[in-house]
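Asks: this one's sequence-less:
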């Protein structure tokens, strides 16, 4: 859905005469490979790899396409560089980098004689290079080993893989890897990009692209200043009533102010079961709502999202709706269950107060979340990045353990509770 949104917006760019300036194509879902080469190809990592493998099953890549790409943009980079997406992204970067090396060698007019005599063909080294970078990114469990330097100055991991290629050609293999003319620009875009730790997205980027230029605006890891935030501590007994009051507040505001137009409210919870439970609660009190989560079909998600975009109302969702989806004029975001990380918190509240508009966020939290909510609020009051309140990888439970809070036992039960 994000691919289709990007493609739709890019296709809206026209010249003064009304002619489209770009040919844009999305490779995702049921959409196959384009018949003609577009200016911009939008895809998910898995879909792009699947189609590249299908187009060239022998070498598992499409050299002509990969070699011709000039700009590679990774949106929502912090999500792509962590978790289940990471291996796919590393594989794609390896493929693009390998084709850069091939193109560089093809264009070279002067070939070093030592490279000609000592270095095996690039094709023989592709697998070793591919495995090396993937291993370097995913083997941070043993950081000391990765950091270790041998007598010749190379890392332990690098030398072990180079030995698999050919022990006598270590230095030449390094030259093949590093000495080539870059022909592509890699751009990583994110609203949140934590740097604290080697396994965070920022840490991974620093290792993969040590010479990268870092550019950020004033609101990286911060909420929008046009955003009004309300905080309400609830208990198991009061949670439902407070949630209903918060949702109905938006309905009453629309009825009392005709200038608002279509009113849209997003209600975030942490699990699919909680989405269904909250939707049932709201429908029982006469509030019409739709659901959005990963367990529903693509057709159902698309229909509910389009209906929410056109008619407004209430959309109950998981964090699947917190990233990238651009829904104009969302007036109210409600956290029925508090976010489990600073990144999710920022992406949730970022669905409102967009494009110069104002917005309201109502956050419900329990005693178990009290310390962390205080840290988030303090960071906001001081104008500090919210990520400092708690890290990308640690959820509320681990944060409370670190602080030695007495509420750890309460937290252990939070994830098992479903609003009912």
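Replies: Everything's here; your move. Not measured: the values here are computed from a predicted model.

Asks: only C-alpha atoms for contact and neighbour calcs from this point on.
Replies: OK.

Asks: Am I right that residue 364 sits in a strand?
Replies: Yes: under DSSP: H, G, I helix; E, B strand; the rest coil, residue 364 sits within a strand.

Asks: for the one helix or strand residue 132 maps to, packing partners?
Replies: Using DSSP states H and E, residue 132 sits within helix 122-138. For helix 122-138, the elements it packs on are helix 86-107, helix 156-165, judged by 3 or more Cα pairs under 8 Å, 6 or more residues apart in numbering; DSSP states H and E.

Asks: mind listing the strands in the stretch 151-300 of the chain by residue range?
Replies: 185-188, 227-233, 264-268, 289-292 (DSSP state E, counting those that start in this stretch).

Asks: In addition, the following structure is provided for comparison:
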């Protein structure tokens, strides 16, 4: 197990009513740190009570890509411990999801808005839910999800109170721990046990940093990008982060014009999951992903060798998530930063 897994799994297993904060750097194995003990608990409970068509565990994530990713990990675990996971997002086929929820369901992986919609329309009940995971908490509590997440926490609390104060467990998972998240956790879950890795908020040990003063390129970021890519191995997978959709869109077209096939991931494009899968495909001709922060959180990028910050992010949280797309799971990676006059 990784450091955070060794610290978190025993704590989740030994207590039913202890809420837990799991905070560790990107790529440290946090998903398995909460999924493994929760599934174990579900299987133990299964010996005592019959299967129900109500979820016993819920995992909340900020985007449908992350929902599908965690669902995929859950399905791999089904080969070793039989349980039934299902994904709920606002983009999922509603008829299919409603039909699936009529069958025994152990784990629901969902976006907050998607879950609340199904609760509101009485397609899903929280009466048997004893485990709630709030993953990517630095996003969930800071970027417009906080009201929905707080509503779900209150409903989980109320549901278990009506069941003779049945113990329940909330696990908050994050790669950064900004002040806003700390304040909200102190308010909503004041007695939670905090587990943090040694490397939290520290530079990844296998990550090298390369700062390029754009003065040598007459402050032309596009030319600097081309030269940086040329200096890198053709087989390397590179993510290039921009602050704005318009910039990312323009950069993607520019790279194509210079014979650098790239995949764009930004804004509200409908085929985001397909684009990510294409980028992950090691046989793909496009080894470059031009993106905004939509691709900076939670996405499995263990194969990425190089991250370029075309634009500097506006917060330290976004910075840590961007550079955390490489040097994951013990592998080596490189981060390149373009330094303009205003970045000095």
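Replies: Perfect, I can see it now. For clarity, every value in this text was computed on a predicted model and none was experimentally measured.

Asks: quick revisit: deepest of the helices and strands packed on helix 122-138 of the first structure, which one?
Replies: Stretch with highest mean neighbour count among these: helix 86-107 (a mean of 19; mean count of other Cα atoms under 10 Å).

Asks: can you list the residues that contact it?
Replies: Contact with helix 86-107 of the first structure is made by 45-46, 49, 61, 63, 66-67, 80-81, 122, 126, 129-130, 133-134, 176-177, 180-184, as judged by Cα atoms under 8 Å, 6 or more residues apart in numbering.

Asks: try it again with 6 Å
Replies: The contact list for helix 86-107 of the first structure (Cα atoms under 6 Å, 6 or more residues apart in numbering) reads 66-67, 80, 130, 180-181.

Asks: What lines up with residue 247 of the second structure in the first structure?
Replies: Counting by TM-score structural alignment, residue 247 of the second structure lines up with residue 274 in the first structure.

Asks: oh sorry, the question was meant for residue 331 of the second structure
Replies: Under the alignment (TM-score structural alignment), residue 331 of the second structure maps onto residue 357 of the first structure.

Asks: So its match, which state does it fall into?
Replies: With three-state DSSP as the basis, residue 357 of the first structure sits in coil.

Asks: Please apply the same query to residue 313 of the second structure.
Replies: The assignment at residue 313 of the second structure comes out as coil when based on three-state DSSP.

Asks: returning to that earlier point: just the closest of the contacts of helix 86-107 of the first structure to residue 3 of the first structure, please.
Replies: Comparing the contacts of helix 86-107 of the first structure against residue 3 of the first structure with Cα to Cα picks out residue 80 as the nearest, at 14.1 Å.

Asks: Show me what the closest one lines up with in the second structure.
Replies: Match for residue 80 of the first structure (TM-score structural alignment): residue 140.

Asks: Residue 99 of the first structure too?
Replies: In the second structure, the residue matched to residue 99 of the first structure (TM-score structural alignment) is residue 159.

Asks: Next: residue 37 of the first structure.
Replies: Using TM-score structural alignment, the partner of residue 37 of the first structure in the second structure is residue 104.

Asks: So that match lies in a strand, does it not?
Replies: No: checked against three-state DSSP, residue 104 of the second structure lies outside a strand; its state is coil.

Asks: I'd like to know how many residues surround it.
Replies: 16 (other Cα atoms under 10 Å).

Asks: Residue 50 of the first structure too?
Replies: Neighbour count for residue 50 of the first structure, taken as other Cα under 10 Å: 13.

Asks: Please tell me how far it sits from residue 28 of the first structure.
Replies: Separation of residue 50 of the first structure from residue 28 of the first structure (Cα to Cα, to the nearest Å): 10 Å.

Asks: same thing with residue 325 of the first structure?
Replies: Relative to residue 28 of the first structure, residue 325 of the first structure is positioned 16 Å away (Cα to Cα).

Asks: Looking at the two, which is more packed in?
Replies: Remark: of residue 325 of the first structure and residue 28, residue 28 carries more neighbours, 20 against 14, as counted by other Cα under 10 Å.

Asks: Could I get the full set of helices for the stretch 201-344 of the second structure?
Replies: 221-230, 245-257, 272-280, 316-323 (DSSP state H, counting those that start in this stretch).

Asks: Based on its surroundings, how many neighbours for the aligned residue in the second structure for residue 245 of the first structure?
Replies: Counting by TM-score structural alignment, residue 245 of the first structure lines up with residue 227 in the second structure. Look at residue 227 of the second structure: counted by other Cα under 10 Å, it has 12 neighbours.

Asks: For residue 370 of the first structure, find the nearest of the strands of the stretch 151-300 of the first structure.
Replies: Nearest of those (Cα to Cα): strand 227-233, 7.9 Å.

Asks: now that closest one: which residue numbers in the second structure?
Replies: Strand 227-233 of the first structure corresponds to residues 207-213 of the second structure when matched by TM-score structural alignment.

Asks: list the contacts for the equivalent of residue 182 of the second structure over in the first structure?
Replies: Alignment note: residue 182 of the second structure maps to residue 202 in the first structure; criterion TM-score structural alignment. By Cα under 6 Å, 6+ apart, residue 202 of the first structure lies in contact with 193-195.

Asks: Still touching in the second structure? Go through those residues.
Replies: Retained contacts for the contacts of residue 202 of the first structure in the second structure, judged by both residues aligned by TM-score structural alignment, their matches' Cα atoms under 6 Å, are residue 195.

Asks: Next one: residue 110 of the second structure from residue 344 of the second structure, what distance?
Replies: Taking Cα to Cα as the measure, residue 110 of the second structure falls 41 Å from residue 344 of the second structure.
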